[in-house]
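predicted model follows, preceded by the sequence.
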Amino acid sequence: MTAASVVVHPNADVLAQSVAARLATSIIDAQAARGEASIVLTGGRIAKAVYTALGASPIRDAIDWGRVDFWWGDERFLPSGDPERNETQARDSLLDTLPVDPARVHAMPAPDGPDGDDPEAAAARYAAELATAAGPGSRTMPHLDVVMLGIGEDAHVASVFPGHPAVYESRDVVAVRGAPKPPSTRITLTFGGINTADEVWLIAAGGGKADAVALALSGSGPTQTPAAGVAGVAHTRWLLDRSAAVALPARFRSPRR
């Protein structure tokens, strides 16, 4: 059975620092065990704070960044370099400051890429890249050490929105059209792709996320509460600040649970 835990931090700044330290440790441990690490990045304000904290931390020098694969859980289908792309945020706040191997930075395709303005073809291309990294055999996803996810106020994760077709998908990567949050066209990993990871981290800060967090942890179904539909093979971690945890039962709200 997958282990799950809830950790509540006093505020968003402490949360970001803690997640950054946890991520660095996970990469170091993966490299010690396997010689490399594979991380799925997310976007949003708290993610940017995590990346900035990791980039400024001395622990970054303990990591062999040339042996880390970076993937994304979802992406806005916008041109390369657009400031609204999750890739752009991660590059600006972390990746461009590190000695990463460019071949191991696996950005989701943009509409100015080889598939043009065709998100379905772009999603298929990303799925093929993941499958290639998985190597020969029946697996369609590579070994993923950590998938990091933000949580929307509607309880969406990645670009899997409540009631949208992606919640029913069996493919690992799909295009999203008509998303309720702009931009309306996106690419996303689905539950199937996300849930192959060793660990899934759901990271939330602020009172605006409190109801979504409480719903997901109360046993709500994944169709209307996508955050309830993700889980790591080994561990699922809810990493929250106190405001995001305010609607949880008291047993969850004690800091450092």
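The structure has been received and is ready for your questions. Numbering: from 1, shown residues only.

going forward, measure contacts between C-alpha atoms and count neighbours the same way
Noted.

distance from the chain centre to the longest helix along the chain, please.
Longest helix in the chain, counting residues (DSSP state H): helix 12-34. Centre-to-centre, helix 12-34 and its host chain are 14 Å apart (C-alpha atoms, centre = their mean, to the nearest Å).

in a strand, Glu129, correct?
No: per DSSP: H, G, I helix; E, B strand; the rest coil, Glu129 lies outside any strand segment and is helix.

want to compare, so here's the second one:
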Amino acid sequence: MTNERRVLVHPNRAALAASVAARFITTTVDILHEQGEVNVVLAGGSVAMEVLEAVNASAARDTIDWDLVTFWWGDERWVPKNHPDRNELQARTALLDHISVPPENIHPFAASDEGVDLDDAVANYAALLESRSIDGTDLPRFDITLLGVGPDGHIASLFPHQPGIREHSRSVLAVRNSPKPPSERLSLSRPALNSSRCVWMVLAGPDKASALGLALAGASRDEVPVAGIKGRRYTNFFVDQEAAAEVPENLTASTF
């Protein structure tokens, strides 16, 4: 099923995080009612972590049956398990350590100090994803994928003019030449991200305006990787006013 991208503009960063958190809770409850389980893909970034913090702070947080929610990651920095830059650690601090999700429902990428090399970590995660497939593909049925977007338009660890954004067959990639430190990372591929039912991209600040404007104006995914991201049913950009500065008015919907 194809879908159109929607840009939902919020008055400020705090309102953005609260709105996405509320939508996450209601959408998760709805999907659980429909199919009995939910697979969520998380990524890093300060705004995405603020969304998870807002989910944790919400009075409606435990309307979700967390026993039925499984968490995956869109990308990870190749750093030790307890490194503060690790996306997993940030997500646990923001939300996962505060809810009743079973440990076996949390599937982080391997860390650099866990006895495997980067290629083994890629192979292991790809095998885990395939083992949870229910429809003969190499992926679980991703339902909600929550992503940040870099000022250069990168998504997960898929960067402009790097081979990762052009990958079309593998589900998991090793990144060894990231233009942002650390240079080594793991990432889901663009097809894996696009397999999600709902892709939600969260952007705040004036430094994101150019990338978002270019993506929606038809830039190539090689130039602006976020331009190549589109969910199976819904693709939403949740932004604050500053990030929306270069988006055509006909594509935006105000939330205030």
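Sure, I can see it. Because the structure is a prediction, the values reported are computed rather than measured.

TM-score for the pair, please.
Laid over one another, the chains give 0.96 as their TM-score (TM-score structural alignment, normalised by the length of structure 2), with 254 aligned residues with a C-alpha RMSD of 1.3 Å.

before we move on, back to that, with structure 2 overlaid, report how far the longest helix of structure 1 is off on average.
Superposing on structure 2 places helix 12-34 of structure 1 at an average distance of 0.7 Å from its equivalents, by mean C-alpha distance after the TM-score superposition for structure 1.

which strands and helices lie in contact with that helix?
Judged by 3 or more C-alpha pairs under 8 Å, 6 or more residues apart in numbering; DSSP states H and E, helix 12-34 of structure 1 is in contact with strand 37-41, helix 45-56, strand 235-241.

where in structure 2 does the second one fall?
Against structure 2, the aligned range for helix 45-56 of structure 1 is residues 46-57 (TM-score structural alignment).

all strands for the stretch 151-257 of structure 1, in order.
Under the criterion DSSP state E, counting those that start in this stretch, the stretch 151-257 of structure 1 contains strands at 173-176, 186-189, 199-204, 235-241.

which one, of the helices and strands packed on helix 12-34 of structure 1, ends up nearest to Phe77 of structure 1?
Phe77 of structure 1 lies closest to strand 37-41 among the helices and strands packed on helix 12-34 of structure 1, at 16.1 Å (C-alpha to C-alpha).

and that closest one, how far from structure 2 on average?
Averaged out, strand 37-41 of structure 1 is 0.6 Å away (mean C-alpha distance after the TM-score superposition for structure 1).

rewinding a little: got the buried residues for the longest helix of structure 1?
Within helix 12-34 of structure 1, the residues that qualify as buried are 12, 15-21, 23-31, counting by 16 or more other C-alpha atoms under 10 Å.

quick one: buried residues of stretch 176-184 of structure 1?
176-177.

hang on, the earlier thing: of the helices and strands packed on helix 12-34 of structure 1, which approaches Ala110 of structure 1 most closely?
Closest among the helices and strands packed on helix 12-34 of structure 1, using C-alpha to C-alpha: strand 37-41, at 16.6 Å.

tell me the helices and strands packed up against the closest one.
Judged by 3+ C-alpha pairs under 8 Å, 6+ apart, strand 37-41 of structure 1 is in contact with helix 12-34, strand 68-72, strand 146-150.

hmm, what's the outermost residue in structure 2?
The centre of structure 2 is farthest from one residue, Gly115, which by C-alpha atoms, centre = their mean lies 26.3 Å away.

what's near enough to touch Thr236 of structure 1?
2-5, 199-202 (C-alpha atoms under 8 Å, 6 or more residues apart in numbering).

follow-up on the earlier one: would you format the helices and strands packed on helix 12-34 of structure 1 as CSV with distance to Thr140 of structure 1 included?
Listed next are those as CSV, based on distance: least, C-alpha to C-alpha, whole Å:
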stretch, distance to Thr140 of structure 1
strand 37-41, 15
helix 45-56, 27
strand 235-241, 21
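
that older thread, gap between the residue farthest from the centre of structure 2 and Ala121 of structure 2?
In this view, Gly115 of structure 2 and Ala121 of structure 2 are 10 Å apart by C-alpha to C-alpha, to the nearest Å.
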